[in-house]
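Undergrad: my questions concern the predicted model and sequence given below.
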Amino acid sequence: MNSPLVPTPDLIRSIEASEIEYMTDRMKAIRGRPGNPEGVEIREFGNAVCYYSETMPWPSFNTVKGLRSDDIDSIEPILDFYRTRGRKPQLEIVPSAVDSAFLRRLVENGCYPSGTHASLYMAPGAIAPEPSDRIRIEELQEDQFELYARIHCRGTGLSDDGIPHVAANNRVLHGRPGWKFYVACLDGKPAAAGVLRTRDGIASMTFAATLPEYRNMGLQRRLLLRRLEEAGRQSCGLAVGQCAYLSASHRNMERVGMKIGYVRTSWTL
């Protein structure tokens, strides 16, 4: 399962573009709920795509992707877009995408590097499923999004109060072209979840979580393999995923054959 792909400028752009594309589609789906209850806005400034949600203050829903050096004069308008909405954005900087002048302008505007995140990739190829007597991977059905939301919230440390909102914001993706949700069951009990988005030959593993009591039992590895198997079945030439650098997710991705494309920096106002 070792990937024959090597990092090139075109590959890096494809990895970043896949992240922008799935996030844009996700936010459009949430915005399309009757009355736009989450107050979602999507705004473009040059190459940059800005995501905002009135009711979801977390960085992933208030982030800026796609920045390039020639967007330097868009920095102030971007920050003003969020300031007028009472939000501090997360600006994602991909290595080599911006120059030192751009980074200086970020600092001059009160931004600082607040974290890093790894983007990994591989060519899926033919993935052989690993049989297990204890672990079963099932595709989520439309009436199971409360289950998904429970795993999502408890697996990421969110309050159970968020379960109805997470369920509603992900149910709108069921049946939307390219989206698939999976649940991993251990001894018949739902224990972990993972999400896949495919389009134009690229598979994006957009989210994964495991209930705390079921961690370190191989569930995420199996979910990765199931999604890579689906990516290969759809003849995807590239699979990508994001995670915290050197996290358990990072190690799982490396174990199935993925490797780092880049480690981006998050900047915060």
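TA: Nice, I can see it.
Undergrad: make it CA atoms for all contacts and neighbour counts henceforth
TA: Fine.
Undergrad: strands along the stretch 1-150 of the chain, start to end?
TA: Under the criterion DSSP state E, counting those that start in this stretch, the stretch 1-150 of the chain carries strands at the ranges 40-45, 48-53, 63-65, 90-93, 112-122, 135-139.
Undergrad: relative to Ile202, which of those strands is closest?
TA: strand 112-122 (10.2 Å; CA to CA).
Undergrad: list the buried residues of the closest one.
TA: Across strand 112-122, burial judged by 16 or more other CA atoms under 10 Å covers Tyr112, Pro113, His117, Ala118, Ser119, Leu120, Tyr121, Met122.
Undergrad: now the fifth one. Nearest residue, chain neighbours left out?
TA: Leaving aside its chain neighbours, Ser119 sits nearest to Gln242 (4.5 Å; criterion: CA to CA, 6 or more residues apart in numbering).
Undergrad: the third one too?
TA: Nearest in space to His117, with sequence neighbours left out and distances taken as CA to CA, 6+ apart, is Ala244 at 4.9 Å.
Undergrad: measure the one you found to Lys88 for me?
TA: Ala244 sits 21 Å away from Lys88 when distances are taken as CA to CA, to the nearest Å.
Undergrad: alright, now check it against this:
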Amino acid sequence: MRNHADFLFCGIELGERIERAEAEFIAAGSAAALERVGDDGGFVIGLAGGFACHTEAGSPLNKVAGLGFAGVPAAGELDEVERRCAAVGAPVQVELAHLGAPEVAETLTARGYRLVGFENVLGRSLGDARAATVPPGIEVLRGDDTDFDRWADTVVGGFAVPDAQGVAPHEDFPRDVLERAVRDLAAAAGTRRYTALVDGEVAGGSSMRVTQGIAQLTGAATLPAHRRRGVQSALLAARLAEAAAQGCDLAVVTTQPASKSQQNAQRQGFSLLYTRAILVKP
């Protein structure tokens, strides 16, 4: 059992470091998506230390990320983002860390943004990461260019049927749009891909992005037929071991509150660092 000294404390500086990495990840994926779809009203705009992005209708990349650590966005900057979203018939969604300046949330709610949900950010130090251990019958393979399509199909297939444990997401995405977003993120941000096999059969997939000493654990999903067999724990352990070997000092993962993913992460030594509020202006 872990003692209290093992739990990672997240101050404002660490929160800013994680949010900057997340915002850059979303911006990179969005830029790749815009190269694919062309100039059809999409954008990637720097906004008060973060980014406002829109790619195509219904995409999970359509959001504002990274606010709260570089002052309050100017009214004119928010006007521009809201105008451009309105021009393509899209809401504005802001994911706002509760460690950021409270004035940002005050400004957004005064402009008509509504709270629609939360997501949790968990992290752990990698100084004591051990070699990956996986349950019997499960094998984790590092992906390459030859298995990209299989990996993408597996991850999207798992996302398409969300796990019922915990708080339900406030939105879902068409499978084709989700698949394109997964591919754009993987292609643009230099993510490393992993596939889990159960008794030789593809069961799940995940990815990891390494940036500035942070291992961002992303894109993890298990196909419904293989859930509750340790697939997510195996994928998590494999990525932690590789991140430590690459010299990362921190691993982070984002989950739905009280979800199976959060439970698996905490079993692997992750601590709840902070929560993002999801604010939407229709």
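TA: On my side now, so go ahead. This one's a predicted model, so the numbers in the text were calculated from it and none came from an experiment.
Undergrad: quick check: TM-score for this pair?
TA: With the length set by TM-score structural alignment, normalised by the length of structure 1, the two chains reach a TM-score of 0.87; 263 aligned residues with a CA RMSD of 2.7 Å.
Undergrad: ok so, going back, report the two of the buried residues of strand 112-122 of structure 1 separated the most.
TA: Every pair of the buried residues of strand 112-122 of structure 1 checked by CA to CA; the farthest is Tyr112 and Met122, at 31.2 Å.
Undergrad: follow-up on the earlier one: who's more crowded, Ala244 and Lys88 of structure 1?
TA: Lys88 (19 against 14; other CA atoms under 10 Å).
Undergrad: the residue mapped onto that one from structure 2: what's it in contact with?
TA: Mapped onto structure 2 by TM-score structural alignment, Lys88 of structure 1 lines up with Pro91. Pro91 of structure 2 is in contact with Glu82, Cys85, Val280, Lys281, Pro282, counting by CA atoms under 8 Å, 6 or more residues apart in numbering.
Undergrad: the stretch 151-282 of structure 2: helices as residue ranges?
TA: Using DSSP state H, counting those that start in this stretch, the helices found in the stretch 151-282 of structure 2 span residues 175-188, 231-245, 260-267.
Undergrad: and the ones you listed as JSON lines, adding distance to Leu14 of structure 2?
TA: Formatted as JSON lines, those follow (distance: least, CA to CA, whole Å):
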{"stretch": "helix 175-188", "distance to Leu14 of structure 2": "24"}
{"stretch": "helix 231-245", "distance to Leu14 of structure 2": "18"}
{"stretch": "helix 260-267", "distance to Leu14 of structure 2": "19"}
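Undergrad: quick one: closest of the ones you listed to Gly137 of structure 2.
TA: Nearest of the helices of the stretch 151-282 of structure 2 (CA to CA): helix 231-245, 10.0 Å.
Undergrad: so what's Val98 of structure 1 up against?
TA: Leu67, Arg68, Ser69.
Undergrad: if you could redo that for Ser125 of structure 2, that was the one I meant.
TA: Ser125 of structure 2 neighbours (CA under 8 Å, 6+ apart): Leu8, Asp249, Leu250, Ala251.
Undergrad: chain neighbours aside, what residue packs nearest to the corresponding residue of structure 1 for it?
TA: Alignment note (TM-score structural alignment): Ser125 of structure 2 maps to Ala123 of structure 1. If the residues on either side of it in the chain are set aside, Ala123 of structure 1 comes closest to Leu238, at 4.7 Å by CA to CA, 6+ apart.
Undergrad: what about the equivalent of the one you found over in structure 2, neighbour count?
TA: For Leu238 of structure 1, the aligned position in structure 2 is Leu250, judged by TM-score structural alignment. Residue neighbour count, defined by other CA under 10 Å, stands at 21 for Leu250 of structure 2.
Undergrad: spatially central residue for structure 1, please.
TA: Centroid-nearest residue in structure 1: Thr206, 3.7 Å away (criterion: CA atoms, centre = their mean).
Undergrad: quick check: that one vs Glu76 of structure 1, distance?
TA: For Thr206 of structure 1, the distance to Glu76 of structure 1 - CA to CA - is 30 Å.
Undergrad: next: Phe181 of structure 1.
TA: Distance from Phe181 of structure 1 to Glu76 of structure 1, by CA to CA: 38 Å.
Undergrad: please identify which of the two sits among more neighbours.
TA: Phe181 (23 against 12).
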